[in-house]
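**Student:** no sequence for this one, just the structure:
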């Protein structure tokens, strides 16, 4: 293929591994996606409907769960349709859109985690200044930062990808990601801008991680000196720490494998590595926050007992 205008449709050859188990995988995936929708929407609804939960920590959690819905909606419906299709394909425009959603979801997750770490730092290390610093205006700015920064960054990245000349239309994946599309480029010289922007974005979000580590160093140092702060840490920071660690680990494996991994591994294992960031965090996050945060857990128990009556 000489140029990008020839590529109208990409073939998702990563789906070939599912040929003999499509019905079983479809049923399990549909159930799993319904669970993700149910738990995330439940946490969001509880926070929105209960005025006692209209506090910065819970509003940031609500944003966190909305992002989980955003990312999984960019993958699961299309994947379920592909399981019912004899020849899984995705249009060129649809592929770019899915790549944008996947990357912006991942970076929005990191931004949300950084903002939530900042909120916990203020609540535990600077409690007397918490309400003055974490005002409604500041909270709105932080939420906008969490969403708009990834959107702007990857609009540029995907925009650069759309201008590349491609010499292939076969994606060995279950979904579209920007780096896989870039690897289909006819000339490596054309990818310099994409790689430069990608490394800048990676560096930017690396500093997110450094910031989170810095906040936790201060939080732990403060909590060691106070039993009340230690209790607050166990209740509100442990869920955040679990979410952050889980997401960073799965993203790290995905990035390392995408860049340096061997193609000799079984396709099923490659598929799992490619989508684990869409499997584990979106379901784990609402569960650990729902059961660990006392106010949300009490609202859930109240709804359950009220429903039984």
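**Tutor:** Okay, I see it. Quick caveat, the model's predicted, so the values are computed rather than measured.
**Student:** okay, CA-based contacts and neighbour counts for the rest of this
**Tutor:** OK.
**Student:** burial of residue 130, as a residue count?
**Tutor:** Close neighbours of residue 130, defined as other C-alpha atoms under 10 Å, add up to 16.
**Student:** got a list of what it touches?
**Tutor:** Taking C-alpha atoms under 8 Å, 6 or more residues apart in numbering, we find residue 130 in contact with 122, 123.
**Student:** Quick check: which element contains it?
**Tutor:** helix 130-133 (DSSP states H and E).
**Student:** For that helix, list every residue counted as buried.
**Tutor:** The neighbour-count check on helix 130-133 (16 or more other C-alpha atoms under 10 Å) flags residue 130 as buried.
**Student:** What count of nearby residues applies to residue 259?
**Tutor:** Using other C-alpha under 10 Å: residue 259 sits among 10 other residues.
**Student:** Tell me the buried residues in stretch 283-297?
**Tutor:** For stretch 283-297, the neighbour count (16+ other C-alpha under 10 Å) marks 283, 284, 285, 286, 287, 289, 290, 292, 293, 296, 297 as buried.
**Student:** residue ranges for the helices of this protein, please.
**Tutor:** Taking DSSP state H as the criterion, the chain carries its helices at 22-49, 56-73, 76-83, 92-125, 130-133, 136-161, 178-182, 192-224, 227-232, 238-260, 267-279, 281-292, 294-308.
**Student:** Report the distance from the shortest one to the chain centre.
**Tutor:** Same thing as helix 130-133. Its chain's C-alpha centre and that of helix 130-133 lie 28 Å apart, by C-alpha atoms, centre = their mean, to the nearest Å.
**Student:** Can you give me the neighbour number for residue 274?
**Tutor:** 22.
**Student:** And for residue 86, the neighbour number?
**Tutor:** Counted with other C-alpha under 10 Å, the neighbours of residue 86 add up to 9.
**Student:** wait, I meant residue 196
**Tutor:** If we define neighbours as other C-alpha under 10 Å, then residue 196 has 12 of them.
**Student:** Tell me the spacing between it and residue 203.
**Tutor:** Residue 196 sits 11 Å away from residue 203, going by C-alpha to C-alpha, to the nearest Å.
**Student:** any idea how far residue 210 is from the spatially most central residue of the chain?
**Tutor:** Centroid check for the chain by C-alpha atoms, centre = their mean gives residue 106 as the closest residue, at 3.7 Å. Between residue 106 and residue 210 the computed distance is 17 Å (C-alpha to C-alpha).
**Student:** could I get the helices of the chain as CSV with distance to residue 16?
**Tutor:** Shown next, in CSV, are the helices of the chain (distance: least, C-alpha to C-alpha, whole Å):
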stretch, distance to residue 16
helix 22-49, 10
helix 56-73, 22
helix 76-83, 10
helix 92-125, 18
helix 130-133, 53
helix 136-161, 26
helix 178-182, 17
helix 192-224, 29
helix 227-232, 49
helix 238-260, 19
helix 267-279, 9
helix 281-292, 26
helix 294-308, 42
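**Student:** Below is an additional structure, to be compared with the one above:
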């Protein structure tokens, strides 16, 4: 307790933050390190493989797969913002992170979340056009338009959190202890010695446009899709289920993780065990990058067949040469 008080009284010139949420688990740290490393390697391999599949096969150069490619790139981006530092902290006895690295992680994690949710919203609009306006789909959603959508959503998300970062960096801080496993924007702002009205107003504005605007697009898209499903043929309903189910699962999973993290960082969660809080604080940063390639890779037959044809044929060719 004494150490925590001492750290919290650190002057604004402190060059590092202390991540306090790490549990002392003794030799189990090596087990946690191995599990985390395996998860990270799987995320890297699975998402990269699907990006390669989409890029190399011309039959997948369609708007839906362009959006998926953007999604897989974002999973790699968000994971790289979390895992390297997480792995380092698991093995470390002193859980500190430099200020520049902490602010860089804040930027990566939050921009990842914005790109993810916005990308899923645009994908829901793409599914709306494919199911509700099938005859006009090829003119209303082209590859060039998909690339434009992706460019705008990435630029919008990165600029939005560059402004957040610039507002936070200027704050003088009266402490350096963050009750988290990774750097979080709201926890840093809470340490400020000066007035944070501008930061809080801009933060609420960012939450509003990051969540509400994409949510309205998602609700509109799926309301229209449901109308077509109820009034359409059995074949239409089957098409809607097969193309929308991976997207819906991914969307609900990510929304759950984000909602819990927002609640955990802003409200008293002392009634929830520390271990459960730790697991759920990492949920949207770990489960989503794991789930996306599995859901879209396994459920979408065109990707699955292309993946098998591309990689299995190479393995067969290599084996044939070795036998010769």
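**Tutor:** Noted; the coordinates are in hand. Since the model is a prediction, treat every value here as computed from it, not as a measurement.
**Student:** that older thread, common neighbours of residue 196 and residue 203 of the first structure, please.
**Tutor:** Going by C-alpha under 8 Å, 6+ apart, no residue sits against residue 196 of the first structure while also sitting against residue 203.
**Student:** Any idea how many residues pack against the counterpart of residue 56 of the second structure in the first structure?
**Tutor:** Residue correspondence to the first structure (TM-score structural alignment): residue 56 of the second structure is matched to residue 49. Applying other C-alpha under 10 Å, we find 10 other residues in the vicinity of residue 49 of the first structure.
**Student:** now swap in the one 10 residues further on and tell me
**Tutor:** Around residue 59 of the first structure there are 19 other residues, counting by other C-alpha under 10 Å.
**Student:** what do you get for residue 36 of the second structure?
**Tutor:** For residue 36 of the second structure, using other C-alpha under 10 Å, the count is 18.
**Student:** Tell me the spacing between residue 267 of the first structure and residue 18 of the first structure.
**Tutor:** 10 Å.
**Student:** who's more crowded, those two?
**Tutor:** Neighbours per residue (other C-alpha under 10 Å) separate residue 267 of the first structure from residue 18, with residue 267 holding more: 18 against 15.
**Student:** Please tell me how far the aligned partner of that one in the second structure sits from residue 191 of the second structure.
**Tutor:** Structural alignment (TM-score structural alignment) places residue 267 of the first structure against residue 274 in the second structure. Distance of residue 274 of the second structure to residue 191 of the second structure, given as C-alpha to C-alpha: 21 Å.
**Student:** cool, and residue 94 of the second structure?
**Tutor:** According to C-alpha to C-alpha, residue 94 of the second structure stands 20 Å off from residue 191 of the second structure.
**Student:** Over to residue 13 of the second structure?
**Tutor:** 13 Å.
**Student:** if I look at the two, which residues touch both of them?
**Tutor:** In contact with both residue 13 of the second structure and residue 191: residue 173, using C-alpha under 8 Å, 6+ apart.
**Student:** Look at these two and report which has more neighbours.
**Tutor:** More crowded of residue 13 of the second structure and residue 191, by other C-alpha under 10 Å: residue 191, with 19 against 11.
**Student:** Distance of the equivalent of residue 253 of the first structure over in the second structure relative to residue 281 of the second structure?
**Tutor:** Here residue 253 of the first structure is matched to residue 260 in the second structure, going by TM-score structural alignment. Residue 260 of the second structure sits 7 Å away from residue 281 of the second structure, going by C-alpha to C-alpha.
**Student:** is it true that residue 29 of the first structure touches residue 78?
**Tutor:** No. Taking contacts as C-alpha atoms under 8 Å, residue 29 of the first structure lies outside contact range of residue 78: 11.5 Å.
**Student:** Where does stretch 136-149 of the first structure end up in the second structure?
**Tutor:** Using TM-score structural alignment, stretch 136-149 of the first structure lines up with residues 143-156 of the second structure.
**Student:** Ignore what I typed, I meant stretch 81-95 of the first structure.
**Tutor:** Under TM-score structural alignment, stretch 81-95 of the first structure corresponds to residues 88-102 of the second structure.
**Student:** thinking again about what came up before, after superposition, how close is the helix holding residue 130 of the first structure to the second structure?
**Tutor:** In this overlay with the second structure, the average offset of helix 130-133 of the first structure from its partner residues is 1.2 Å by mean C-alpha distance after the TM-score superposition for the first structure.
**Student:** what do you get for stretch 153-160 of the first structure?
**Tutor:** Compared with the second structure after fitting, stretch 153-160 of the first structure deviates on average by 0.9 Å (mean C-alpha distance after the TM-score superposition for the first structure).
**Student:** Please identify the buried residues of that stretch?
**Tutor:** Across stretch 153-160 of the first structure, burial judged by 16+ other C-alpha under 10 Å covers 153, 154, 155, 157, 158, 160.
**Student:** How about the first one: what's its closest non-neighbour residue?
**Tutor:** It stands for residue 153 of the first structure. Among residues not flanking residue 153 of the first structure along the chain, residue 201 sits closest, at 7.2 Å (C-alpha to C-alpha, 6 or more residues apart in numbering).
**Student:** What of the last one?
**Tutor:** The shortest distance from residue 160 of the first structure to any residue other than its chain neighbours is 6.2 Å, reached at residue 194 (C-alpha to C-alpha, 6+ apart).
**Student:** What's the match for the one you found in the second structure?
**Tutor:** Alignment note (TM-score structural alignment): residue 194 of the first structure maps to residue 199 of the second structure.
**Student:** do residue 233 of the first structure as well
**Tutor:** Aligned partner of residue 233 of the first structure by TM-score structural alignment: residue 240.
**Student:** Residue 223 of the second structure versus that match, what's the distance?
**Tutor:** Using C-alpha to C-alpha, residue 240 of the second structure is found at 12 Å from residue 223 of the second structure.
**Student:** again with residue 121 of the second structure
**Tutor:** Taken as C-alpha to C-alpha, the span from residue 121 of the second structure to residue 223 of the second structure is 13 Å.
**Student:** between these two, which one's more packed in?
**Tutor:** When residue 121 of the second structure and residue 223 are compared for neighbours, residue 121 comes out ahead with 23 against 13, by other C-alpha under 10 Å.
**Student:** what sits against the aligned partner of the more buried one in the first structure?
**Tutor:** Aligned by TM-score structural alignment, residue 121 of the second structure pairs with residue 114 of the first structure. By C-alpha under 8 Å, 6+ apart, the residues touching residue 114 of the first structure are 208, 209, 211, 212.
**Student:** Next: residue 182 of the first structure.
**Tutor:** 161, 164, 191, 194.
**Student:** circling back: which residues sit in contact with the match of residue 253 of the first structure?
**Tutor:** Counting by C-alpha under 8 Å, 6+ apart, the residues that residue 260 of the second structure touches are 280, 281.
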